[in-house]
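S.K.: Below is the sequence, then the predicted model.
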Amino acid sequence: MINLVILGSTGSIGTQTLEVARENREEINILAISCNRNIEKLYSQIKEFTPKYAVVYSKTKYLELKNTVKLTKMSTEILHGMEGLNYISKISDADTVVSSLVGNIGLVPTVTAIKEGKRIALANKEVLVTSGELIMKLAEEYNSEIIPVDSEHSAIFQCLRGNNKKSIDKIILTASGGPFNKFTKNEIIDLKANKALKHPNWSMGKKISIDSATLMNKGLEVIEAKWLFDVELNQIDVVVHPESIVHSLVQYKDSSVIAQMGLPDMKLPIQYALFYPNRMKNDYPRLNLAEISKLTFEKPDLVKFPCLNLAFESLRIGGTMTTVLNAANEVLVDLYLKDKIKFYDIPLFIESVLEKHKPILNPTIDDILGVDKEIRKKVFNEVLKNIRK
């Protein structure tokens, strides 16, 4: 029996994790769940899975849900804020924590879970993007197993099974190219967020959908891959694969290339992470290559999608540069979603703030959290100043 905590159960990964739990009720017990503000969905999850604990990050929404649960005499204890997230991350009954919070808010509770030796099913990119070296060292120190949930990193993880990591020549991350892949730069310039949210292959949350459109999502995955698989930056390549069937590949020193393939469905890497090293039978649609008929690959266009290059450059410099990249991107994506800025304002402002930042090498968690807070404020104020002009 897997005793499971889900950090971010109302988001895309969280809800799909609960779908996997629903399909494997005899093997998975939901101990705790959480949300930011979506208490309607959280309440529905509480009714179905009756967890011991549920956390609401928003203070007002926490009080609202706490009163509702009290009136209905449910047994689930409602907790609040970062304190609540940390509490459920270390409860002794839990053996696995799904880290699927959106943004750097997931850093501290994930570290808490690692220090308790939990298995981490990691879907929160920002944890490794901002703190990858620290996270991997802590995982080794506390004997905490980190299993990637992102389809690309899950694919690499699977391709590495039974092989010596020292034999890796290259890791090749595949990118769908997002909804704007076939557009020209001039066609993209004035497109609003509602267009960017229409991903051709994947069902994802708003933030990651925009990141997919800018290719920042792939840039963040490059940074993750460096830390997850302990490779050098020059050992990581990105290739655009619009069909999203080959989820990533590993090229070995003998020139062999091993790929992991499947239909685009996040439930598969979620299930794999939860049950690893076992493969569980399921009724998900099967890949039929004859029906797909062809698979295509191309180089990413770094002129149309400069965010990918910014990610490579921030990782090359190191230290808190990736924290700056991530913090700036989160603020700018939120502003783009609110139609406050244009598509290419995202890389423009990110590049500006990266150029001005003096990186802290070998940062502590406190350094990372401090830089994260500072950059968010700087970027927001800078954008606000430009909007007023």
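M.R.: Sure, I can see it.
S.K.: all contacts plus neighbour counts: C-alpha atoms, from now on.
M.R.: Will do.
S.K.: any idea whether Gln260 is helix, strand or coil?
M.R.: On the three-state scheme (DSSP: H, G, I helix; E, B strand; the rest coil), Gln260 is labelled strand.
S.K.: So Met321 sits against Leu354, correct?
M.R.: Yes - contact criterion Cα atoms under 8 Å: Met321 and Leu354 qualify, at 6.8 Å.
S.K.: Need the overlap of contacts for these two.
M.R.: Residues within reach of Met321 and of Leu354 at once, by Cα atoms under 8 Å, 6 or more residues apart in numbering, are Ser314.
S.K.: Compare neighbour counts for these two and give me the winner.
M.R.: Taking neighbours as other Cα atoms under 10 Å, Met321 and Leu354 compare with Met321 leading, 27 against 21.
S.K.: What residues of the lengthiest helix in the chain count as buried?
M.R.: Selection of the longest helix in the chain by residue count, based on DSSP state H, yields helix 365-388. Buried residues in helix 365-388, counting neighbours by 16 or more other Cα atoms under 10 Å, are found at 365, 368-369, 371-372, 375-376, 379, 383.
S.K.: and which of those is nearest Met136?
M.R.: Of all the buried residues of helix 365-388, the one sitting nearest Met136 is Ile365; the distance, using Cα to Cα, is 13.0 Å.
S.K.: Find the nearest non-adjacent residue to that closest one, please.
M.R.: Nearest in space to Ile365, with sequence neighbours left out and distances taken as Cα to Cα, 6 or more residues apart in numbering, is Ser131 at 7.5 Å.
S.K.: Just the element for the one you found, please.
M.R.: Following DSSP states H and E, one finds Ser131 within helix 125-141.
S.K.: Just the closest of the buried residues of helix 365-388 to Phe343, please.
M.R.: Val383 (13.2 Å).
S.K.: Contacts only, for the closest one.
M.R.: Listed by Cα under 8 Å, 6+ apart, the contact set of Val383 reads Phe349.
S.K.: ok, it to Leu63 distance?
M.R.: Summarising the geometry, the distance separating Val383 from Leu63, computed by Cα to Cα, to the nearest Å, is 34 Å.
S.K.: What of Tyr284?
M.R.: In this structure, Tyr284 lies at 39 Å from Leu63, with Cα to Cα as the measure.
S.K.: who's more crowded, these two?
M.R.: Neighbour comparison, Tyr284 and Leu63: the larger count goes to Leu63, with 14 against 10 (by other Cα under 10 Å).
S.K.: which outside residues touch the strand or helix carrying that one?
M.R.: Under DSSP H and E, the secondary-structure element containing Leu63 is helix 59-72. With Cα under 8 Å, 6+ apart as the test, helix 59-72 has contacts from 37, 39, 43, 55-56, 76, 78-81.
S.K.: Second structure for comparison follows:
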Amino acid sequence: MTKKRIGIVGSTGSIGRQALDVIRLNRELFDISFLCANSSEELLKEQAAEFGVDAVCLAAGGAQSLVKLIREQELDLVLVAAVGAAGIVPAWETVNRGIDLALANKESIVAAGRIILDRAKETGASVIPVDSEHSAIHQCLMGQRIEDVQKVILTASGGAFRNTPNDALGHVGVSEALNHPNWSMGSKITVDSATMMNKGLELIEARFLFDIDPSILDVVIHPQSIIHSAVQFIDGSTLAQLGWPDMRTPISFAMGLPSRLECGVKPLDLFEVGRLDFRKPDYDKYRCLALALEVLKKDNNGPMIVMNAANEIAVEQFLLGNVSYLGIAEVIEETLSIFDTGDFSTLEEVFETDKKARETARYSVKRMNG
């Protein structure tokens, strides 16, 4: 494998730290061109010192420094692991320059998927998904014809409340929502896993990443998180990608493509796994997933932008104790009901809609609190 020059956006977050774990095991294969964090300055300094990186930036004060790094550094690959809509600008700047993008930020595709992916086609940049589900789909589709695909099935753990009775969800708190049974992730995505909004966002992401008709996308709850997603074909075959629930596997796949890398994850032992279970989602329990499916069917990015923005505000306020767990879906639903949006073709329109949706969601939170 040729040595790659890589930039990491969100290096101090969960995905960024695990990406650096992979690089530690493969130092001869990577040169880190830059590191960027949101606000964790001390950890960023430690990372830069360890890996000998001179170009670093904090994104909390604005995206200008990060944009400058992406535009000016020598790069073969940029890993975008920023949380939320903050990933849109670095994702766009990366593909706009024709640089390959390893994408661990689903919100940028949900809000601006067509814009980013169309530009990637024009510049020749590859967009390689880092989400475990989309990495699995990517691997299952390699060498296949998209017209032979009959169904794409995203698996979901069911999150922290998969075994919690529906009538008890009105009393759950932040610490319980953050207690994911399988994965170690950041706070925002862990809450999204509990509500299954993460799966709704991932369905939309899959629609754009693989240019898949929404009608052939499906979700199954798979508590063990061993099968990361599956693709069914017209000849009756189903291909699935399996592995332990460890993000270092999809991270290393995206970073190493077309090679596979040693990443510190042990091989899957089917005897240790023992059994695999599957069940349909309960849309009464997972109201956020139901809302996302309604938005997906519209297939316009306007409602997708609004839903994503409202979810970010609702989760933020839940983590701060200002919204109940069930209130997350209420904020999203109310915000969606206020907007009548179509399809947008520019980033300016995306950001303007995102801004208005966030303001509306914050108003919804204040209204709920009287």
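M.R.: All right, it came through fine. As the structure is a computational prediction, the values presented were derived from the model and not from experiment.
S.K.: TM between them?
M.R.: TM-score for the superposed pair, counting by TM-score structural alignment, normalised by the length of structure 2: 0.97. Supporting figures: 367 aligned residues with a Cα RMSD of 1.1 Å.
S.K.: Looking for the alignment partner of Ala329 of structure 2 in structure 1.
M.R.: Using TM-score structural alignment as the criterion, the counterpart of Ala329 of structure 2 in structure 1 is Pro347.
S.K.: ditto for Glu46 of structure 2
M.R.: In structure 1, the residue equivalent to Glu46 of structure 2 is Ser44, according to TM-score structural alignment.
S.K.: try Val265 of structure 2
M.R.: Looks like Val265 of structure 2 aligns to Tyr284 there (TM-score structural alignment).
S.K.: now its match: how far from Asn38 of structure 1?
M.R.: 28 Å.
S.K.: ok, now Lys185 of structure 1?
M.R.: As defined by Cα to Cα, Lys185 of structure 1 lies at a distance of 36 Å from Asn38 of structure 1.
S.K.: In terms of neighbours, single out the busier of the two.
M.R.: Per other Cα under 10 Å, whichever of Lys185 of structure 1 and Asn38 has more neighbours is Asn38, with 17 against 14.
S.K.: In contact with the nearest residue to that one once chain neighbours are set aside: list those residues for me.
M.R.: Distance criterion Cα to Cα, 6+ apart; nearest residue to Asn38 of structure 1, sequence neighbours excluded, is Thr10 at 7.0 Å. Contact partners of Thr10 of structure 1, counting by Cα under 8 Å, 6+ apart, are 34-35, 38, 41-42.
S.K.: any idea what Thr10 of structure 1 aligns with in structure 2?
M.R.: With TM-score structural alignment as the matching criterion, the partner of Thr10 of structure 1 in structure 2 is Thr12.
S.K.: just Tyr53 of structure 1 next, same as before
M.R.: In structure 2, the residue matched to Tyr53 of structure 1 (TM-score structural alignment) is Ala55.
S.K.: from what I can see its match touches Ser33, true?
M.R.: Yes - checked against Cα under 8 Å, the pair Ala55 of structure 2 and Ser33 is within contact range at 6.8 Å.
S.K.: So for the two, which sits in the more crowded spot?
M.R.: Neighbour totals were compared for Ala55 of structure 2 and Ser33, and Ser33 leads with 23 against 15 (other Cα under 10 Å).
S.K.: Make sure the more buried one is indeed in a strand.
M.R.: Yes - read with three-state DSSP, Ser33 of structure 2 is one of the residues of a strand.
S.K.: OK, contacts around the counterpart of it in structure 1?
M.R.: Superposed on structure 1 with TM-score structural alignment, Ser33 of structure 2 falls opposite Leu31. For Leu31 of structure 1, the contacting residues are 3-5, 51-53, 93-94, by Cα under 8 Å, 6+ apart.
S.K.: Can you tell me what sits against the helix or strand containing Thr323 of structure 1?
M.R.: Secondary structure from DSSP H and E places Thr323 of structure 1 in helix 321-337. Under the contact criterion Cα under 8 Å, 6+ apart, helix 321-337 of structure 1 has outside partners 103-104, 126, 129-131, 192-194, 207, 210-211, 310-311, 314-315, 341-343, 345-346, 349-350, 353-354, 357, 359-360, 368, 371-373, 375-376, 379-380.
S.K.: Structure 2: matching residues for that one?
M.R.: Matched against structure 2 by TM-score structural alignment, helix 321-337 of structure 1 falls on residues 303-319.
S.K.: Stretch 148-162 of structure 1 too?
M.R.: Residues 129-143 of structure 2 are where stretch 148-162 of structure 1 aligns, with TM-score structural alignment as the criterion.
S.K.: quick one: buried residues of that stretch?
M.R.: Taking 16+ other Cα under 10 Å as the basis for neighbour counts, the residues of stretch 129-143 of structure 2 that come out buried are 129-141.
S.K.: Would you show me how to pick out the buried ones of the contacts of helix 321-337 of structure 1 in PyMOL?
M.R.: A single PyMOL command is used to select the members of the contacts of helix 321-337 of structure 1 judged buried by 16+ other Cα under 10 Å:
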select buried, resi 104+126+129+130+131+192+193+207+210+211+310+311+314+315+341+342+343+345+346+349+350+353+354+359+368+371+372+375+376+379
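S.K.: Now do the strands in the stretch 151-300 of structure 2.
M.R.: With DSSP state E, counting those that start in this stretch applied, the stretch 151-300 of structure 2 shows strands at 217-221, 227-233, 238-242, listed in chain order.
S.K.: The longest helix of structure 1 vs helix 321-337, what angle?
M.R.: What separates the directions of helix 365-388 of structure 1 and helix 321-337 is an angle of 40 degrees, with axes from the mean of the first three to the mean of the last three Cα atoms, to 10 degrees.
S.K.: Out of the contacts of Leu31 of structure 1, which end up buried?
M.R.: Among those, those classed as buried by neighbour count (16+ other Cα under 10 Å) are 3-5, 51-53, 94.
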